[in-house]
Structures are given as structure tokens and as C-alpha cells.
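> Quick check, what structure comes out for this input:
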Amino acid sequence: WSDKDMFALLDFINSHKATAGDSLNFKVAFWNACAASLMLANPEKGRPKTPKSCKEKWKRLQSTYMVVDHLSCSSGFVYSLKSGADVGVANENSWDGYVKVHKDAAPYKNKGWLFYDRMSALIPSKCKSLN
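Sure thing, here's the model as predicted:
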């Protein structure tokens, strides 16, 4: 999946999210239409996407979003698309402790996740308000 293909998937999901309800659990017909959409039937990279591959990619995007969202609201880190958790000398020990518990966060030490803003528009943040 290229980045362009991923954005096409997220755009399709966003334009049809009302059909899935609050939990964004889409029916089989949705995944069939998704795979048949112009952008995913003729992807920039690889073979045409199947309903199953679209659904599996959506599940992985949701999982990654939860990891990055948790990181973005964790004390001691300032998450950004450009720098991820922006770990430096001053917070390296905090990062090491965080990654021991949250192993999936490791790729976002100093690099953001390109799809975070798009996913934030689809899935509410689990971050507790600090106010």
C-alpha cells in the first residue's frame, strides 16, 4: 500500500462513515464498494485492493492510531507529525520506560505518523482532558 492508496482508503471511509455508526464497523457491502472504488481498484502500488485487504488495512490503521494517540497524550512527550515523540537527551530515560510497556510506540520516537490527523477526524481521541 502506498501513502496515496492509504489516503484513498481513508477518504472513502470518511465519505461513508455515517453508514457504519459510531463504532465504524462496516458491513461486507461497504468493503466490496471500497475495493471497487476507482482509486483502490487501480492503486498506485501493487495489485488492486480486495475487500479483505481493505478491511484488514483499516484494522491495522485503527490499531496504529490507538498507539499514536496514547503517545500523543502521555506525560513527558510532545507528539508532532514532524518529530513524533521528539525524544532527546532530556527525556530518553522516560522514553525507554514508556517503550518497555508500549512496544508498538517505538517507531514514533522521533518520527510522526502520516495518517494521525486523518484518523483523528474519524476516531475520537481517548486522551483525557487536562483541564
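
> From now on I want contacts and neighbour counts done on CA atoms only, so please keep to that.
OK.

> ok, which stretches of this protein are helices?
Here the chain has its helices, by DSSP state H, at 3-16, 28-36, 38-41, 51-72, 92-101, 116-122.

> Turn those into JSON lines, columns for mean neighbour count.
Supplementary listing: these in JSON lines, determined by neighbours: other Cα atoms under 10 Å:
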{"stretch": "helix 3-16", "mean neighbour count": "16"}
{"stretch": "helix 28-36", "mean neighbour count": "17"}
{"stretch": "helix 38-41", "mean neighbour count": "18"}
{"stretch": "helix 51-72", "mean neighbour count": "17"}
{"stretch": "helix 92-101", "mean neighbour count": "13"}
{"stretch": "helix 116-122", "mean neighbour count": "15"}
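
> Please give me every residue in contact with Ala8.
Counting by Cα atoms under 8 Å, 6 or more residues apart in numbering, Ala8 touches 39-40.

> Alongside the first, I'd like the structure of this one:
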Amino acid sequence: MTERIPIEYFSTWLATGERGISSEMIATHLTGVPILPDRWSNRRDSHPHDPSDFRRCELLLRAVPKARQRMDSVGDLSPVWRNLVDHWDEIVALCEEESPGCFDGPRAGGKASKAYSLMKELIEEARAAS
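Okay, the predicted model is just below:
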């Protein structure tokens, strides 16, 4: 098991960050503190499903650099998480290429069809193998 990150590292993100199920799963896993609503707390498949979900996760990692250092352990949640974590930097690069500035500022974004295609491929690949 990974050494937990104190929840205090996440306080600014918890108060002001863009949050979703996937980013909250990362924080829950890394801190051991249940951040997710009860209906999602045991869902190991609450991985990012599209570039918007992914963006919120990447924003968390930018807000809490220590979380990025421990991101490999998030791959232990499920085969899908593992596949996404293993290709994280590639997905980030595609998002930035397709939508420059997508990780800058609140609700920045745009189309990221290549990133979405890669994510769908990685998710389907992991599901087929498990």
C-alpha cells in the first residue's frame, strides 16, 4: 500500500478546485479520506471517461504536486486506471496539442478528439483484457 498523503495538501483544491468523480477518486485513494459521495466510494471504475474528466484530474495533479509523485499507485485501482496512468503524459500532451491552454484557468478547454480517441482505446483495451 502506498504511503498516504495528508489531506491538508488537498485543502485548496478541495475548497476551490474543479472536481469530479475521477479526481475525487484520486484524492480519496491517495489520502485514505473518503471524499466521494457514498454512492461512488467503492467504485473502482470511476476513472476519467473523457477529456473533461481527465482535465479535472490533471488540474488536481497540478494543484497538488505530491499527488503526481504518487500517481502510479492510482493505477492499482483497476485495469482501466492502470492503462490510463501508464499513458497519462501522452494524454496530457494530446490535450495540450489539440486545445492549447486547456489546463490554464477555470473551465479552459476545447475539443480534444485525439485525446478522447486514445482514452476510449485505452479503456476498451483494459476492459477486454480483464
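
> Can you pull the TM-score for these?
The TM-score (TM-score structural alignment, normalised by the length of structure 2) is 0.28; 60 aligned residues with a Cα RMSD of 4.2 Å.

> Tell me where structure 2 has strands.
Listed in chain order, structure 2 contains no strands at all (DSSP state E).

> can you give me the helices for it?
Assigned by DSSP H, structure 2 shows helices spanning 11-16, 21-31, 51-63, 65-69, 71-74, 79-86, 88-98, 113-129.

> Buried residues in the fourth one, which are they?
When burial is assessed from 16 or more other Cα atoms under 10 Å, helix 65-69 of structure 2 yields the following buried residues: 67-68.

> do the same with the shortest one
Buried residues in helix 71-74 of structure 2, counted by 16+ other Cα under 10 Å: 71, 73-74.

> out of those residues, who's nearest Arg82 of structure 2?
Val74 (7.3 Å; Cα to Cα).

> quick one, what contacts that closest one?
Val74 of structure 2 touches 26, 29-30, 81-82, 85, counting by Cα under 8 Å, 6+ apart.

> If we use 10 Å, what do you get?
Neighbouring residues of Val74 of structure 2 by Cα atoms under 10 Å, 6 or more residues apart in numbering: 2, 25-30, 44, 47, 67-68, 81-82, 84-85.

> quick one: which of those residues has the most company?
Ala27 (28 neighbours; other Cα atoms under 10 Å).

> Do I have it right that it meets Ala63?
No - using Cα atoms under 10 Å, Ala27 of structure 2 is not in contact with Ala63; the gap is 11.5 Å.

> so how far is Phe54 of structure 2 from the closest residue to Leu84 of structure 2 other than its chain neighbours?
Leaving aside its chain neighbours, Leu84 of structure 2 sits nearest to Leu122 (6.5 Å; criterion: Cα to Cα, 6 or more residues apart in numbering). Counting by Cα to Cα, to the nearest Å, the separation of Leu122 of structure 2 from Phe54 of structure 2 is 13 Å.

> ok, now Trp81 of structure 2?
As judged by Cα to Cα, Trp81 of structure 2 and Phe54 of structure 2 stand 11 Å apart.

> One more: Thr31 of structure 2?
Look at Thr31 of structure 2 and Phe54 of structure 2: by Cα to Cα, they are 19 Å apart.

> tell me the most buried of the helices of structure 2?
Highest mean neighbour count among the helices of structure 2 (mean count of other Cα atoms under 10 Å): helix 21-31, with a mean of 23.

> what helices or strands is that one leaning on?
On a contact count with 3 or more Cα pairs under 10 Å, 6 or more residues apart in numbering; DSSP states H and E, helix 21-31 of structure 2 meets helix 11-16, helix 51-63, helix 65-69, helix 71-74.

> now for the third one, which elements pack on it?
When contacts are defined as 3+ Cα pairs under 10 Å, 6+ apart, helix 65-69 of structure 2 packs onto helix 21-31, helix 51-63, helix 71-74.
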